[in-house]
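Visitor: Give me a 3D structure for the following:
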Amino acid sequence: MNKFIATAAALMLAVPAFAENQEAAEMVAPSGDAEAGETLFNRQCIACHVVRDDAGEVLAGRNARNGPNLYGIAGRAIGSQAGFRYGKSLSAVSETGNLWDEEEFVTYVQDPTGWLRETLDDSKARSKMAFKVRKQEEATDIYAFLYALKPPAMDDKAE
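Guide: A predicted model of the protein is given here:
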């Protein structure tokens, strides 16, 4: 009987991790143009963001530190980049466990404060990100570029 209880407990603990990995695996491939997104990223995002892989290699951007590292953002839990100090509003969104997918990313980068206010249903919510990507197509292309650098995988966990 003890083996049965131990097995059942282990399975119950594994369910949340499996569900999280299922969400990442079920993410839809981006609809934008990754090549165009690279050009746009290098024009609009590098002042504040870097894309640095797990080995420390810079894949895009400079050594910027105003914004979080965007490596692996596709499928990552919102507001969960290790070592980055998010604002209060984005930290509140991170508690929901929602993941960055194309729709969330595109909407956010076009109007960070507006997205936070709507997501949190809080008219006082503010974003530390002041820059806005003006065109939806450009935001979609930037997401496609970031997705191409590290697509979400079944075995990835939120960082």
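Visitor: switch to C-alpha atoms for all contacts and neighbour counts from now on
Guide: OK.
Visitor: Just the buried positions in the longest helix along the chain, please.
Guide: In the chain, ranked by residue count with DSSP state H as the criterion, the top helix is helix 2-25. Within helix 2-25, the residues scored as buried using 16 or more other Cα atoms under 10 Å are Glu20, Asn21, Glu23, Ala24, Ala25.
Visitor: Which one of these is nearest to Leu146?
Guide: Ala24 (14.9 Å; Cα to Cα).
Visitor: Report the spatially closest residue to the closest one, excluding sequence-adjacent ones.
Guide: Gly75 (5.1 Å; Cα to Cα, 6 or more residues apart in numbering).
Visitor: just checking, the one you found touches Asp101?
Guide: Yes - Gly75 lies in contact with Asp101 (Cα atoms under 8 Å); the separation is 5.9 Å.
Visitor: Looking at the two, which has the bigger crowd around it?
Guide: Gly75 (28 against 22; other Cα atoms under 10 Å).
Visitor: From Asn21, how far out is the residue nearest to Ala24?
Guide: From Gly75 across to Asn21, the span is 9 Å (Cα to Cα, to the nearest Å).
Visitor: neighbours around the residue lying closest to Phe41 once chain neighbours are set aside, how many?
Guide: Nearest residue to Phe41 in three dimensions, chain neighbours excluded: Ile142, at 6.0 Å (Cα to Cα, 6+ apart). Using other Cα under 10 Å, Ile142 has 31 neighbouring residues.
Visitor: To compare with the earlier structure, here is another sequence to fold:
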Amino acid sequence: MKGAVKIGAIIAAFAFAGAAENPSYAQDAEHGKAIFTACRTCHATDHSDRVGPGLADIVGRKAGTAPGFSYSDAMKNSGITWDVKILDAYLESPQKVVPGNRMPYGGLKNPTDRADLVAYLATLK
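Guide: Alright, predicted model coming up:
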């Protein structure tokens, strides 16, 4: 019995490790809402601007096009349309995805947290 428990624990650890590396694993928008608390300093959840643009309707929006916000040339010329995959990559490393953007953020390295945050962003209408 001890061997079965040990093998079960090892399988569970591998399953969790693989899931944490897969951005589509966690789709917990409520957890994403909690993660977003750190983003509220610069971003609103509606269409109003703060230091950064409002994030309502971000999924499906062309980058650099929210009316009234003064975007960097890098963002305006990025050619990006925000979807789940590009939001995940951007939140991991904003300067890698859009070099020269003005967002002073080093990135969210935890893939599960990013997936949950993206799930929350997708609810913003």
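Visitor: tell me which strands and helices whichever helix or strand comes after the longest helix of structure 1 is in contact with?
Guide: Where DSSP states H and E defines the elements, the next helix or strand beyond helix 2-25 of structure 1 is helix 34-44. For helix 34-44 of structure 1, the contact count by 3 or more Cα pairs under 8 Å, 6 or more residues apart in numbering; DSSP states H and E identifies strand 58-61, helix 136-149 as packing neighbours.
Visitor: for the following helix or strand past the first one, which positions count as buried?
Guide: Pointing back at strand 58-61 of structure 1 there. The helix or strand immediately downstream of strand 58-61 of structure 1 is helix 88-94, counting by DSSP H and E. Buried residues in helix 88-94 of structure 1, counted by 16+ other Cα under 10 Å: Ser89, Leu90, Ala92, Val93, Ser94.
Visitor: Pull the distance from helix 88-94 of structure 1 to the chain's centre.
Guide: 13 Å (Cα atoms, centre = their mean, to the nearest Å).
Visitor: Val51 of structure 1 in helix, strand or coil?
Guide: Assigned with DSSP: H, G, I helix; E, B strand; the rest coil, Val51 of structure 1 falls in the strand class.
Visitor: Please say which position in structure 2 it maps to.
Guide: Val51 of structure 1 maps onto Thr45 in structure 2, with residues paired by TM-score structural alignment.
Visitor: Next one: that match from His31 of structure 2, what distance?
Guide: 15 Å.
Visitor: Gly79 of structure 1 contacts Thr96, correct?
Guide: No - counting by Cα under 8 Å, Gly79 of structure 1 stays clear of Thr96, with 9.9 Å between them.
Visitor: And those two? Which one has more around it.
Guide: More crowded of Gly79 of structure 1 and Thr96, by other Cα under 10 Å: Gly79, with 26 against 12.
Visitor: Find the nearest non-adjacent residue to that one, please.
Guide: Here the residue nearest Gly79 of structure 1, using Cα to Cα, 6+ apart, is Ser94, at 4.9 Å.
Visitor: Tell me how many other residues crowd Thr107 of structure 1.
Guide: With other Cα under 10 Å as criterion, Thr107 of structure 1 counts 17.
Visitor: how would you label the equivalent of it over in structure 2: helix, strand or coil?
Guide: Alignment note (TM-score structural alignment): Thr107 of structure 1 maps to Ala89 of structure 2. Using three-state DSSP, the secondary structure recorded for Ala89 of structure 2 is helix.
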